[in-house]
Structure formats: structure tokens, C-alpha cells
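S.K.: no sequence for this one, just the structure:
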């Protein structure tokens, strides 16, 4: 019953994990705000949901346009009266060597993955505090706990999310606000196809590990019970999750393993 009639705002809702979360939450009776850049795809996701169409608001949003977030938040409040759960899911990956990636592509990735998430959170959370409850969720990655070749800016953006949202949790817990950081392993989405190469263009290739990964629907079904239980940090994936613990207890061993691993 945790999600029944809750207003849940999902960024990156037009595909992948965000789309799967929309369907899973819709089945649990949540009211949804669907955000991403592609309005037509958001409308498709809405049509695939059941129930009253008024319980789903399509709210196009570009995470690089943070100056519009106050306006978008006001639209959400006008439609639903408030937001109970914010899921910061929108993001982009990278496949480029650290010394070869141009600064424009690095800044673009950070703008989407880090600055976009914290700017939207800053726009939404004050109203949660006024109401005395709320839940902020950020979809990070196992790359928020360690790093591999080809993903320097991506890993940096996820590490930054952990630092900022860990601090936020300590500041707003007294106000009835929960903060959950979710670290997926490999999930079968287009994240690799959309990853930025060194010059900022898209890779347009599916990563080998993602081809065999769990589906976004399976990920969503595993995630929702953990969120409703109020878990602060959540790991969902396959054997790659073990790397989180190797990093903590045996960092040199993990480095040796990763140096010998195919990380595309």
C-alpha cells in the first residue's frame, strides 16, 4: 500500500528503467508525473498505463535546462497538489578514455547526471518539507562505488551523486524526508547505445554485458519493495554487485580483476 495514490515524479521516463518504473508504479496505484525530453515517447508510456488518464501527467523536461525547474515544479503542484516521491532517473553514460574525452562532453554529462538531478531535487524538496513527508530517490550505479576504463566522467558523476545525496539525507531526515540511493548493475537498456564517445557523439552500440542483463521490468519489480522499506542504499544486479564489496575490502584485488576484464 506504500505507493497507493502517491504522486511519483520520474525523470527519464520515456524508456529503460524509467519506463519500467512507470508501469510498475501504475500497477500499484500510484499517480505519475512522467518527464523526459521526448514528449511523444512519454505519451506512449502514458497510453500503456491503466486507470484514470488524469492520474498521469506528461511533463516534458530537459535536465540541462535547470532554470525551468521551478516552473515545471509549479505545473506538477497545480495538477496534483504536491509530489510524494521524486525519482531522479534521467541520465547518460560514457565510453571514452579519460584523457581523450573533450571537456564539452564531460561538462554535458555532468550537467545531466549531476547538476540536473540536484537542481530538480532542490526545486521539489522544500514543498515536501512543508508537508512533513517525502521520499527522494536517485538512480546511481555501481559506478558510483568504483570506476573502470572508458567511464571516467560517468563514474565521477555517480560518485558526486552519492556525496550530495548522502549529505542531503542527514539534513532533511528530521523533516520526514527519506533519501534512497539506488545502484543498479547491468540492466538491458539503451544506456550504452546512447553513451557519449570522446567527441560527445553517441556510441550507437549495445554493450556486451547489457545484452545478457536483467530486463528493466525485472529491475523495477526488485526495486519497489526495497524503496517502500525505506532502504537508504540499494544494490540490484548480477555478479557485478560483488565488485562493490571488493572495492571496500580488497581494492587492489578489484583493480587487478578490472584490468583483465572486458568493460565495454
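M.R.: It's in. Here the structure is a predicted model, which means the values were calculated and not measured.
S.K.: for the rest of this, base every contact and every neighbour count on C-alpha atoms.
M.R.: Noted.
S.K.: what are the buried residues along the strand ranked longest in the chain?
M.R.: The residue-count maximum for a strand in the chain (DSSP state E) belongs to strand 177-184. Buried positions in strand 177-184, judged by neighbour count with 16 or more other CA atoms under 10 Å: 177, 178, 179, 180, 181, 182, 183, 184.
S.K.: next, the contact list for the third one, please.
M.R.: Neighbouring residues of residue 179 by CA atoms under 8 Å, 6 or more residues apart in numbering: 135, 136, 137, 138, 165, 166, 168, 169, 232.
S.K.: one step back: for the buried residues of strand 177-184, work out which two are farthest apart.
M.R.: Pairwise distances among the buried residues of strand 177-184 were taken by CA to CA; the largest, 22.5 Å, belongs to 177 and 184.
S.K.: ok so, going back, after the longest strand of the chain, which helix or strand is next?
M.R.: helix 208-211 (DSSP states H and E).
S.K.: show me where the stretch 1-150 of the chain has its helices.
M.R.: For the stretch 1-150 of the chain, the helices identified by DSSP state H, counting those that start in this stretch occupy 16-27, 39-47, 69-80, 103-110, 116-131, in order along the chain.
S.K.: which one of the ones you listed is the most hemmed in?
M.R.: helix 16-27 (a mean of 23; mean count of other CA atoms under 10 Å).
S.K.: show me what that one is packed against.
M.R.: Where contact means 3 or more CA pairs under 8 Å, 6 or more residues apart in numbering; DSSP states H and E, helix 16-27 is packed against strand 7-11, strand 31-35, helix 216-228.
S.K.: what about versus this one:
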């Protein structure tokens, strides 16, 4: 596929898969909008991207604070006029047993991984409907297809994404809007390190 000149908004662009995608799209001369809540890391990624593309901007976005993303979408549209791709990649993982995990941890995982992701999608969707084009990519996980120990709420949040985005694809097939659910397996990123334990603290171990 040719991404030169395409406007691509990447949620969760400050690290891991989102960071790698940002640099790769920059190499292909895409116009990039980078979002996450870690502004310092976003600026670092932006600097990397500007080695390859002339058009890369940072818009801070917190998936846990998801009540209204309309102003952020308006900011993107005002600058770029079109959103060709929305890549929804942000989230947090988990490392705790079901019977030891307080409900507040389950709620937080759902708030970020499910509600945050669908909230930004719902905010962008009207623009894609009006422009009669667009491609939404949500990054799920293999645990969105199968349950896995120590990841009950994380797995549930990813299963929920599958139901939502499969429905979205069916509802907008006649609007020239494509929906892709990416299902990576184990990846060497900081998602394991930042996974929530039963007390809400970080797991602080990689690939475990």
C-alpha cells in the first residue's frame, strides 16, 4: 500500500507498536498525528519521524479521560481536512488472578482499553462518513480470541473490542469505511512492564 501523503492518526504512539508504526509511516512520507498521554515520549517519537517526513504533529490524548474527544478531532480536521487512517493502539495490560483482583482494576482496564478506544473512534467516525472514506485499525491481542491466565480483565476488554469493531465494519461497509482488527501475539514492548497488578501498581517485568 502507498501511504505517501495520507493523513494517519495514531493513538498510543509514544511507545511499542505505536512508536514503530509511526516511524515506519514517516519513512513512507505520511502525514502523522501522534497521540498518547505521555507528551515527552511523543515529542521524542516526533523527532524521529521528522527525519523522514515534513508533517508530523503531537496531540496529547488520555484514553482514561474519554468523555469528549470532539475538540481534538476538530483540531485535526482544521489542520488536515481529512483523516485517512485512525490507528487505535493504546491500552494497558494486567498481571493478576481473578479472585485477587479488585473490581476497580477491572473497571480501569475496561475504561482505557475499551471505552477509551471506542470513544475516539466514535468521535472520528462522523468525519469519515462525511468524506465517504477512511480506514480504522484497532490493535487487539491474541487474548481477544482466547482467555489467558493473569489477564482476565485485559482479555475481556480485547474481546469487547472485537464485538464492537466487527459490528462497526458491518454497519459502514457501504460508506467506504474499512475496519481492521490487528491481533498480535507476544511482542517485546513495555506493555508487560506497565501491566497492572492486583493493587494497581506496575508489574515491572518484561515478557512475563
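M.R.: Yep, that arrived. It should be emphasised that the depicted structure is a prediction, and the values quoted were computed from it without experimental measurement.
S.K.: can you calculate the TM-score here?
M.R.: Overlay of the two chains. TM-score (TM-score structural alignment, normalised by the length of the second structure): 0.97; 207 aligned residues with a CA RMSD of 1.0 Å.
S.K.: chain center to stretch 66-73 of the second structure: distance?
M.R.: Going by CA atoms, centre = their mean, to the nearest Å, the spacing between the C-alpha centre of stretch 66-73 of the second structure and its chain's C-alpha centre is 15 Å.
S.K.: ugh, typo on my part, it should be stretch 99-107 of the second structure
M.R.: 23 Å.
S.K.: and for stretch 51-63 of the first structure?
M.R.: For stretch 51-63 of the first structure - counting by CA atoms, centre = their mean - the centre lies 17 Å from the chain centre.
S.K.: how about that stretch: buried residues?
M.R.: If you call a residue buried by 16+ other CA under 10 Å, then stretch 51-63 of the first structure has these buried ones: 55, 56, 57, 58, 59, 60, 61, 62, 63.
S.K.: okay, now residue 157 of the second structure: neighbour count?
M.R.: The criterion is other CA atoms under 10 Å. On that basis, residue 157 of the second structure has 25 neighbouring residues.
S.K.: that one: which element?
M.R.: For residue 157 of the second structure, the element it lies in under DSSP H and E is helix 152-171.
S.K.: likewise residue 256 of the first structure?
M.R.: Counting by DSSP H and E, the element that carries residue 256 of the first structure is helix 251-260.
S.K.: so that helix matches what in the second structure?
M.R.: Mapped onto the second structure with TM-score structural alignment as the criterion, helix 251-260 of the first structure occupies no residues.
S.K.: contacts for that helix?
M.R.: 148, 243, 246, 247.
S.K.: in the strand or helix carrying the last one, what's buried?
M.R.: The secondary structure element spanning residue 247 of the first structure is helix 242-249 (assigned by DSSP H and E). Taking 16+ other CA under 10 Å as the neighbour-count basis, helix 242-249 of the first structure is seen to contain the buried residues 243, 244, 247.
S.K.: circling back: show me which pair in the contacts of helix 251-260 of the first structure is furthest apart.
M.R.: That would be 148 and 246, which, of the contacts of helix 251-260 of the first structure, are the farthest apart (CA to CA) at 13.6 Å.
S.K.: how about the helices and strands packed on helix 16-27 of the first structure, which one is nearest residue 126 of the first structure?
M.R.: Comparison of those against residue 126 of the first structure by CA to CA identifies strand 7-11 as nearest, at 15.1 Å.
S.K.: relative to helix 16-27, how tilted is that closest one?
M.R.: Direction vectors for strand 7-11 of the first structure and helix 16-27, defined by axes from the mean of the first three to the mean of the last three CA atoms, to 10 degrees, enclose an angle of 170 degrees.
S.K.: tell me how far residue 186 of the first structure lies from residue 121 of the first structure.
M.R.: Per CA to CA, to the nearest Å, residue 186 of the first structure is found 25 Å from residue 121 of the first structure.
S.K.: from residue 1 of the first structure, how far out is the residue nearest to the spatial centre of the first structure?
M.R.: Residue closest to the mean C-alpha point of the first structure, counted by CA atoms, centre = their mean, is residue 89 at 2.3 Å. Computed with CA to CA, the distance linking residue 89 of the first structure and residue 1 of the first structure is 23 Å.
S.K.: same check, this time on residue 143 of the first structure
M.R.: Going from residue 143 of the first structure to residue 1 of the first structure by CA to CA gives 32 Å.
S.K.: who has more neighbours out of these two?
M.R.: Between residue 143 of the first structure and residue 1, counted using other CA under 10 Å, residue 143 has the larger neighbour count: 21 against 9.
S.K.: the more buried one reaches residue 153, doesn't it?
M.R.: No. In this structure, residue 143 of the first structure is not within contact of residue 153 by CA atoms under 8 Å, at 10.3 Å.
S.K.: tally of neighbours for residue 38 of the first structure?
M.R.: Counted with other CA under 10 Å, residue 38 of the first structure comes out at 16.
S.K.: what sits against residue 118 of the second structure?
M.R.: Residue 118 of the second structure makes contacts with 161, 164, as judged by CA under 8 Å, 6+ apart.
S.K.: might you report the residue contacts of residue 194 of the second structure?
M.R.: If a contact means CA under 8 Å, 6+ apart, then residue 194 of the second structure has 92, 93, 202, 203, 204 as its contacts.
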